[in-house]
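[1] A predicted structure for the sequence below; I have some questions about it.
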Amino acid sequence: MENNGTESEDLVWGISAIARVIGRTDRQTYHMLDTGALPAKRVGGRWVASRKKLLSFLVDDAA
């Protein structure tokens, strides 16, 4: 299996970056992350999420 960096390019690191992807404020995003409402994990004290999973989550949530 070959990885051309696409997997790491899909990762969004930090609350501010995740907030930009989902169109929310940092505070709203932190609350959503802290309550488990978003598909993300904490890694070494920072939040990380897959851009694809975030977008899929938002599309499914809106339907």
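    Right, received. Where do you want to start? Numbering: from 1, shown residues only.

[2] contacts, neighbours, all on C-alpha from now
    Will do.

[3] For the closest residue to residue 30 other than its chain neighbours, which residues are in contact?
    Nearest in space to residue 30, with sequence neighbours left out and distances taken as CA to CA, 6 or more residues apart in numbering, is residue 15 at 6.4 Å. Residue 15 makes contact with 26, 29, 30, 46, 47 under the criterion CA atoms under 8 Å, 6 or more residues apart in numbering.

[4] Comparison target below:
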Amino acid sequence: MESDHLHGWKAIGDHLGIEGDAARHLSKRHGLPAFKIGKRTVAASKASIRAWLAEREAAARAPQPEGGPDA
């Protein structure tokens, strides 16, 4: 059975189809779910990433209130 966890920014980035540095940026600035194992190793679960992406997609599709940031 395949593990649900990804280990390292490169693996997380590969899963998302982006560079590892971009995955790290998304985690630090935009809430991409990732956690440290020990002092240096980072990991993320594929299920948590799928849920995060679904939330981001739903937010992007939600109607913006009148007078919003682009008004």
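    Thanks, I have the structure now. A quick note: this is a predicted structure, and the numbers were derived from the prediction, not measured.

[5] circling back: residue 45 of structure 2 versus the aligned residue in structure 2 for the residue nearest to residue 30 of structure 1, what's the distance?
    Using TM-score structural alignment, the partner of residue 15 of structure 1 in structure 2 is residue 9. To residue 45 of structure 2, residue 9 of structure 2 is 12 Å away according to CA to CA, to the nearest Å.

[6] dump the residue contacts of residue 42 of structure 2.
    Residue 42 of structure 2 touches 7, 8, 9, 34, 35, 36, counting by CA under 8 Å, 6+ apart.

[7] Could you report the distance from the match of residue 15 of structure 1 to residue 40 of structure 2?
    From residue 9 of structure 2 to residue 40 of structure 2 the distance is 11 Å (CA to CA).
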